[in-house]
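*Asks:* From the sequence below, what's the structure:
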Amino acid sequence: MSSQTGLNGYFSGVQMKMRGGNPMETSSCAGSEIDARKAVYQPMDFMEKTVKVKFAESVFTVDRSLLEEHCEYFRALFQSGMKECLEDEVSLQVPSARGFLVALRVIHSERPMLSGDEIVDAIECTAFLHIDLLTEHLINIITSDNCLLMYHTAATFGLLKLFRSAALFIRDIYEDLKEDVKGLPEDLIEYIEPLVPSTYIMVGSHSPTIKLLQDFMRTVCYLDEDEKDWKVLTHLPLNASTTMAGVTVLDDKLYIVGGVYDITNKVVESGFCYDVSTDTWSTFSSPRQLRYNCTLVSHVGDLFVIGGEYEKNIMSSVERYKVSSDTWSFAANLPRPASTVACAKAMRRLFICLWRPKDATEIYEYMANKDEWMLITTLVRHQSYGHCMVGHRDNLYVMRNGPSDDFLRCMMDCYNLTSGQWTAMPGQYENSKGALFTAVVRGDSVFTVNRRATVEYAIEDNKWRTKKEMTGFPRIGSMWTFLLRLPKKSRELLQKKNNGAEISSDLSSSASVPVLPTIFNGK
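*Replies:* The predicted structure is shown next:
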């Protein structure tokens, strides 16, 4: 007896046969359990250049070139020149068939949310076979529910990149996990505690000035969560502009692109970069096309400047900046011209909102490997368009104005990337303190800010629940919010500075690099 395996088109017409005579279907749903221990996978049609990968009673027929491209273990095997590289079947004692099946799903461009058992098997699989795509996917799906499991299992199998990512995630929400962390081995706890947690950063809207007219409010600020107030991190350079600029963070550095001098909309040509570890500003080259009212975002290790305007013309062009070489290149154009584009990242995937009259907000994903924009879904709400978007786990939250362009009414809808379903969120998200135009997620919390209040919400299944309120950011104009890891010495000096003490201007980091747990040393 045979049935479709549910592998979502990996193999053209794959059939599955059970030795016991009963069919078993795998699932790509979130939290699904995959039991492939007794499954034999065979293609219905002949596939050229395939290899059979056998785990005990389970056999997978897989494209040899895919394994060679994405799996270091098989690449070394197939290129070794040994007789095994010419055989059409490879038998493996480890990892498990279930972990290998997860790897195949990821190699074939699926992004499955995994159960605990699947996570353990997937970590063992990527540690043994060295599948970078699977490691990256595991990093992408770290959540507060699975971060401790990811951390402990990655330590067990020596998967350093995942281990480090999970440790930083835990450090960011340490207070929420404090009791659960106690269940970890002592050396793993000792590794987490010295790490630097993320801090909320705010940048307001300012135009260039001169030294005599330097505005004391031309600052980048950070949120002191203990005192529930915003404090100064650094001052903007005199010739930097955040008015109608693109602002973002990459690798703990703040970047500013574009921006205008005054009402003439003359564009600032230099880009500006703030390095938090040294408390220094530097400049870098401007995009090939000068622009303002643009969106700047970091993705796949580069910066992308999206859309915007120049000389009152709205543009569809997108440019990509490589920091290492200080070079700009054009990427795929937007589907249509747009300025001040709302964007967000979820599971480290990049999404944007575009408006389409009437009443439609379209969500596109940028496919970096193909350099193209793909339409994911469309939200239709009467006289209402998405103006802000944030990602949490596999959800996109789109904030939009109320009917009749009432931007004081901030409504919200949630799109789940796994199920492909929209959900209308109950309530309004301005708490009578102004509409929500900027937000940033850390762990299971989202921070929103306006002139009246900074509000931390706990993200729950069907709502954002107010967790605590703090001082607002009393500036006019646009605001940008981010996360930065402030080095420990910087934190200490900032505390002294904000208390009015005389301090050194050298904010270089002296934070020590923690020693890896002994498990990585084979002890």
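
*Asks:* going forward, measure contacts and count neighbours with C-alpha atoms only.
*Replies:* Noted.

*Asks:* In contact with residue 424, which residues?
*Replies:* Residues near residue 424 by Cα atoms under 8 Å, 6 or more residues apart in numbering: 412, 413, 414.

*Asks:* Most neighbours out of the residues you listed, which is it?
*Replies:* For the contacts of residue 424, the largest number of neighbours (other Cα atoms under 10 Å) sits with residue 412, at 24 neighbours.

*Asks:* quick one: contacts for it?
*Replies:* Neighbouring residues of residue 412 by Cα under 8 Å, 6+ apart: 397, 398, 399, 400, 424, 425, 426, 428, 429.

*Asks:* Sort out which of these are in strands and list them.
*Replies:* Within these, residues falling in strands by DSSP state E are 397, 398, 399, 400, 424.

*Asks:* need those in a markdown table with distance to residue 374, can you?
*Replies:* Output for those, formatted as a markdown table (distance: Cα to Cα, whole Å):
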| residue | distance to residue 374 |
| --- | --- |
| 397 | 18 |
| 398 | 18 |
| 399 | 21 |
| 400 | 22 |
| 424 | 23 |
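
*Asks:* Second input sequence below; structure requested for side-by-side comparison:
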Amino acid sequence: MASNSRGSASMNTPDRQEMTSGVLHASRILKELSSLRHLEALCDGSVRLLDGTVRVSKALLASGCPYFRALYQFEEGGCQKTEEPCLDLSRATFELILDYTYTGTVLLHSDNIEDVLRASDLLLMTDLKELCIQYLMERTDVDNCLGILQFAQQFSCPRLVHFAKDFICEHFKHRQIVRTEEFRGLSEDRLSEILSWDGLEVRSELDILTALVVWLNANSDATADVESLVTCCLRESSDLNYDPKFQRALQELRAGQAPWDSPGAARVRDALTRTRRIRCIRERGKKTVLACCDAQAHVYLVDIFSQGKHAGSHFLLPPMCVPRIKPAMAVEGGYLFVLGGLSPEDHQPKRDVQRYDPASNSWTLLAPMPYPACMPKVVSLAGKLYVTGGYDDEVELEIGQLEEFDVYRNQWRSLPPVPNRRRGAALAASEDKLYYIGGSPWQEPQVGSLFFRVLDAVEIFFIREEVWVAGPQLQERRCNSAAVSQDGNIFVLGGVRPIECPSAQGQLKVTGTEGLYRDSNMGWTKLGHYHVPSEAAVCLAALAHPNYLVVLGNSRPSEVACTSCFITNGSGWCPPPGADSILTAGTHVFHTYVLHTLPSAALQDLTSNTD
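*Replies:* The predicted model follows:
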């Protein structure tokens, strides 16, 4: 009996444990398979190409290429077997595809980038396609931007399309693009499309007139509809005194004076004679405004950066598809996104994702978040939104899930969760990394403790490797701070921590500003001259403009209906030109903010609709 008792105890003792040889096992196996892939005995399939046939391992090819995975599964389902799939690719390009499948790396250069991008699009290899897009974005300049735009549109690369359009719009005012061979070689339809963009940055409409004459001079043999080009491309300002350079140039052109005495200028002059006047009065260029959502589920655009009569003006966007309060907001690809939030009716957290398109002035419902949340944290990077935190219950710690949303494919993907979730942590993104900063692991002090715990911890998520690592610690512990990325540098602003003194029990200290610079190995650096002003001590948001940082907050939590706004001016903080606005009127309570850059004509349309 004693022996049986011991045997029974031994059987109840856990004796199974999962063992691993480490994360390098998979890479070692792939390396060995790559070295063996030319052995005929290990190849069970072949692919016919434009200039030959390549033997392949079906399993490995299907594992790395969705096109072949679908093809081979189609065969396995009892359909007609294809002995040699035929691809409209060269053998050299297909070998690069195989190299990437086995190693995860690809050698790109100017001679093969077009073929590799076309192949990745054909074979549905989104990761490889993204590497090609990144390669082209890093090498876009005034000489090739028009060709890259056409290339991106041809192979359905919306992120590259948006990038190339932004590049063209930003650099058009310098007239360098007009001097290129690509511009002179545009088709008439393409020329009309580009010169009609609302977002083109021009010093004067004279830049558009010059571009039109240059193209006509270079295409003198083309039977272009110049009257249609003039009508579609040239614009008057809504204020006749707004653009004196253009008005003077029109007078000189109609008189045939230099430099408007070329054949192209003569064709424009004849077209203007027939059309009599330029009818379009839409504004050109882009403007950055502050998008904010109030407690009534209204989204406003506030012009805090303009000076003069437009300073502080605001525009009300159309109602969202479903009204939400306390959502998260983000901008990516020229669109404004609203994620999650509470239903105004029952105040329950929701999963909705809504996108505002300035071109159509309308909202669209997208694939919902994987989890419902009020005020989740969201950052945008390279065509993706990364979402974590937020609350599904006001008294709990923030949600620890990390989710990725592809704004162009409208798809969600779960990533490894935050390892040490907490309340009041800040989130920022830069250079394929997410930074999860500070916060408190408890909402309330432990029993018998005078202080609640606040952390100086920083955890970094490497997006490509999908792994969390410990980052450099903050100089000062903080909770409920705001973080932002600018030019690859990370800044964390404001926040609070308890004063560690028995006589100051329950009192909080407002923390300062720190920066983590990408070109420095010194860790976080305190920035005393950028200490958040007391009027915004309760920091609600920190945002990055290309030229400065923006911080929004209140002097105390009770003053939620009066938001102070400051921008950096090189040596400290100062109010922006439009600081006095709906933000400070005391008539609205705002919870979420983001900077949104959109065509000035879109704001002009909002004003017209309001009127």
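
*Asks:* related to what we said a few turns ago, among the ones in strands among the contacts of residue 412 of the first structure, name the buried ones.
*Replies:* Buried residues within these, defined by neighbour count using 16 or more other Cα atoms under 10 Å: 397, 398, 399, 400.

*Asks:* Excluding residues flanking it in the chain, which one is nearest the third one?
*Replies:* Counting by Cα to Cα, 6 or more residues apart in numbering, residue 412 is the residue found nearest to residue 399 of the first structure once chain neighbours are left out, at 4.5 Å.

*Asks:* which position in the second structure aligns with that neighbour?
*Replies:* Mapped onto the second structure by TM-score structural alignment, residue 412 of the first structure lines up with residue 515.

*Asks:* residue contacts, the closest residue to residue 70 of the first structure other than its chain neighbours?
*Replies:* Setting aside the residues directly before and after it, residue 70 of the first structure is nearest to residue 131 in space (Cα to Cα, 6+ apart), at 5.9 Å. By Cα under 8 Å, 6+ apart, the contact list for residue 131 of the first structure reads 70, 71, 72, 103, 125.

*Asks:* Inside strands: which ones of the residues you listed?
*Replies:* Counting by DSSP E, the contacts of residue 131 of the first structure contribute nothing to strands.

*Asks:* Now tabulate the residues you listed in CSV and tack on neighbour count and distance to residue 57 of the first structure.
*Replies:* Formatted as CSV, these follow (neighbours: other Cα atoms under 10 Å; distance: Cα to Cα, whole Å):
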residue, neighbour count, distance to residue 57 of the first structure
70, 18, 24
71, 21, 22
72, 17, 24
103, 26, 18
125, 25, 17
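
*Asks:* Please point out which of the contacts of residue 412 of the first structure the second structure shares.
*Replies:* Contacts from these that recur in the second structure, judged by both residues aligned by TM-score structural alignment, their matches' Cα atoms under 8 Å, are 397, 398, 399, 400, 425, 426, 428.

*Asks:* thought the last one was touching residue 408?
*Replies:* No - Residue 428 of the first structure is beyond contact range of residue 408, at 9.7 Å (criterion: Cα atoms under 8 Å).

*Asks:* Would you map the helices across the stretch 501-611 of the second structure?
*Replies:* In the stretch 501-611 of the second structure, the segments counted as helices under DSSP state H, counting those that start in this stretch are 600-610.

*Asks:* Ok, the stretch 101-250 of the first structure next?
*Replies:* With DSSP H, counting those that start in this stretch as the criterion, the stretch 101-250 of the first structure has helices spanning 116-129, 132-140, 147-157, 160-172, 174-181, 186-192.

*Asks:* what's next to the first one, contact-wise?
*Replies:* Under the criterion Cα under 8 Å, 6+ apart, residues 33-34, 71-74, 94-96, 98-100, 102-103, 131-132, 134-135, 138, 146, 149-150, 153-154, 157-159 lie in contact with helix 116-129 of the first structure.

*Asks:* Narrow the residues you listed to those that are buried.
*Replies:* Of the contacts of helix 116-129 of the first structure, these count as buried by 16+ other Cα under 10 Å: 33-34, 71-72, 74, 95-96, 98-100, 102-103, 131-132, 134-135, 138, 149-150, 153-154, 157-159.

*Asks:* Can you tell me how far the residue nearest to residue 224 of the first structure when sequence neighbours are not counted is from residue 273 of the first structure?
*Replies:* Nearest residue to residue 224 of the first structure, sequence neighbours excluded (Cα to Cα, 6+ apart): residue 230, at 6.0 Å. Residue 230 of the first structure sits 21 Å away from residue 273 of the first structure, going by Cα to Cα, to the nearest Å.
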